[in-house]
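Asker: Sequence first, predicted model second:
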Amino acid sequence: METRKVLSGLCYFSIFFAGILFPLVVMFASGDDVTKSHAKKAFVSHLLPLIPVPLLIFALFTDINAINNEAIPVFTLVTVGIMVLIGLIVTIWNVIKGVKVFTME
């Protein structure tokens, strides 16, 4: 198996073991344009689940009064649900892209 395929596939699968770090290192260390392209795509896809984090922090501070009044913190629950959904979609997408890289000719 070619080094290009292995590094490109591992960039996508690194969502399970190295997160943002592995694609970033491959992006700067690799001299191959195809591998760099895959590393950039994997890096961006690993950052996507972090987008709603400020919304979650805002939701937690907003719903503190709801928690004190024994109400259901709806905004926080919706935000956590969105984060879980985005994380699941990104993980599935990375697995599909990693498999495609390993199986391409």
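Answerer: Happy to help now that I have it.

Asker: Please count neighbours and contacts with C-alpha atoms only from this point.
Answerer: Will do.

Asker: Other residues contacting stretch 67-81?
Answerer: Stretch 67-81 is contacted by residues 52, 55-56, 59-60, 63-64, 66 when judged by Cα atoms under 8 Å, 6 or more residues apart in numbering.

Asker: ok, 6 Å please
Answerer: With contact meaning Cα atoms under 6 Å, 6 or more residues apart in numbering, stretch 67-81 is reached by 56, 59-60, 63, 66.

Asker: another structure for you, compare them:
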Amino acid sequence: MDNPRLIASFNYFSILFAPVLFPLILLLASGDGLVRRHAKRALAIQLLPAVPLCALLVTTFIAANEVREAAFTGLAPSFGHAGTTVLLTLLYAVLQGAAFVWCTAAGIRALKT
């Protein structure tokens, strides 16, 4: 087994120890085309769950702000964000699980080829 294939597979297995950081560092630091190609793919896969996570954080911030403002205005806060929060949490969990399985399979495939 040669070294670039091992490093290329570590891009995918990095979802276990440094999800976005390791492929980003290898993408910027590596001169090998194989490692850079796999680093781009691993980075894209590992960034997929970040989209619903960002939306979840924004929704949580908005909901917390409404609760905080309700204490000062005397109005009851609307909890209309609860359904959105649950859906975004489920979407994040599904995408994170899919990214884990996808990266594991791609890492094994990169080792074998």
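Answerer: Sure, I can see it. Quick caveat, the model's predicted, so the values are computed rather than measured.

Asker: Out of the contacts of stretch 67-81 of the first structure, which end up buried?
Answerer: 56, 59-60, 63 (16 or more other Cα atoms under 10 Å).

Asker: Tell me the one of the contacts of stretch 67-81 of the first structure nearest residue 48 of the first structure?
Answerer: residue 56 (14.3 Å; Cα to Cα).

Asker: outside of the helix or strand harbouring that closest one, which residues touch it?
Answerer: Using DSSP states H and E, residue 56 of the first structure falls within helix 53-62. Helix 53-62 of the first structure is contacted from outside by 75-76, 79, using Cα under 6 Å, 6+ apart.

Asker: and if we set it to 7 Å?
Answerer: Helix 53-62 of the first structure is contacted from outside by 75-76, 79-80, using Cα atoms under 7 Å, 6 or more residues apart in numbering.

Asker: before we move on, what about stretch 103-112 of the second structure?
Answerer: Contacts of stretch 103-112 of the second structure (Cα under 7 Å, 6+ apart): 5-6, 8-10, 12-13, 42.

Asker: hmm, try it at 8 Å
Answerer: Contacts for stretch 103-112 of the second structure (Cα under 8 Å, 6+ apart): 5-6, 8-13, 15, 42, 45.
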